[in-house]
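Student: Compute the structure for the input listed below.
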Amino acid sequence: MKFWQLVSVCRDEPELMERLAGGSEWNEYLEWFRDFARLVRDGDRSRLDAELPTAACVHVLSASRLELFESGRYLRSRRAGPADRKVTAVEVLSRYGGAFLEDLLEAGLARLPDDANGRPG
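Tutor: Predicted coordinates for the structure are as follows:
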């Protein structure tokens, strides 16, 4: 997951990014978050597009109150019906990747990938 994608996913829960202080190897990313507006203003692609360690993303997202719902071949950011299965942000990250999770939250709906490994094609 790219740094900017994690920030975007946490846009409604920015305090989650403070969890990066939980591992000394992640302190650099916390500093980037605290300076995010400047990184965007300066177009610092090396930091914004940096791939974060999966463990850091899981650590941050494991405290999220975000509710996502699986229904047939779709994931939604809101429940559509009583048969929808609730899934966590960590589950979506693990199964489909950070770009998929960010796109889902941006659009509110995403079609599940068809390929065997669960990753978008």
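Student: all contacts plus neighbour counts: C-alpha atoms, from now on.
Tutor: Noted.
Student: just the strands in this structure please.
Tutor: 68-71, 74-76, 85-87, 109-111 (DSSP state E).
Student: Pull out the buried residues from the last one.
Tutor: Just to be clear, that refers to strand 109-111. Within strand 109-111, the residues that qualify as buried by neighbour count (16 or more other C-alpha atoms under 10 Å) are 109, 110.
Student: Let's compare: structure for the following, please.
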Amino acid sequence: MNNTATFENSLISLSYLGKMLLVDYKKRAIIDLKAAKKSIQEREKFTKNAPTLIIADFSKIEYVTTEARSFFAGPSNKTTMATAIIISSKIQEVMGKIYIKFNKPKTPVKLFTRISDAQEWLQTFIKS
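Tutor: Coordinates of the predicted model:
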């Protein structure tokens, strides 16, 4: 695994933080179903479909549609082992809690305000 690799398009940038993949969503993005599918497709191509621990930085996102939340939670997300979502506002926290409670993601998901805390939590999923 090349941990210095990066990828960027108009929606996301991808890079590795150790063994974790940082998915950084662009400022003021609105994630609809098409954007959700594209981000998963780019992520799987970037990781070569390897099982992946994800840090998804949603702190700059404006909104995620209902269809996109369902897609992210569903079985289409085959290679994700666990996801730490970075948030920066009370509104994002509420949206994140709704996502976890009602969309019931197929893999562990937790909300964080700091990347370092997210990394610490994801570390527990790495087999020694």
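Student: Give me the TM-score for this pair.
Tutor: Scored against TM-score structural alignment, normalised by the length of the first structure, the superposed chains reach a TM-score of 0.28; 57 aligned residues with a C-alpha RMSD of 4.5 Å.
Student: so which of the strands of the first structure gets nearest residue 48 of the first structure?
Tutor: Nearest to residue 48 of the first structure among the strands of the first structure is strand 109-111 (23.6 Å), distances taken as C-alpha to C-alpha.
Student: Now the host helix or strand of residue 91 of the second structure: buried residues?
Tutor: Residue 91 of the second structure is part of helix 90-98, with elements assigned from DSSP states H and E. Judged by neighbour count using 16+ other C-alpha under 10 Å, the buried positions of helix 90-98 of the second structure are 92, 93, 95, 96.
Student: Distance to residue 98 of the first structure for the strands of the first structure - can I get that in CSV?
Tutor: Listed next are the strands of the first structure as CSV, based on distance: least, C-alpha to C-alpha, whole Å:
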stretch, distance to residue 98 of the first structure
strand 68-71, 14
strand 74-76, 14
strand 85-87, 15
strand 109-111, 13
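Student: Just the strands from the second structure, written as ranges.
Tutor: 6-8, 12-17, 20-25, 30-31, 52-57, 63-64, 80-86, 109-112.
Student: returning to what we had before: can you list the buried residues of helix 90-98 of the second structure in TSV and add distance to residue 111 of the second structure?
Tutor: As requested, the buried residues of helix 90-98 of the second structure are exported to TSV (distance: C-alpha to C-alpha, whole Å):
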residue	distance to residue 111 of the second structure
92	9
93	7
95	10
96	7
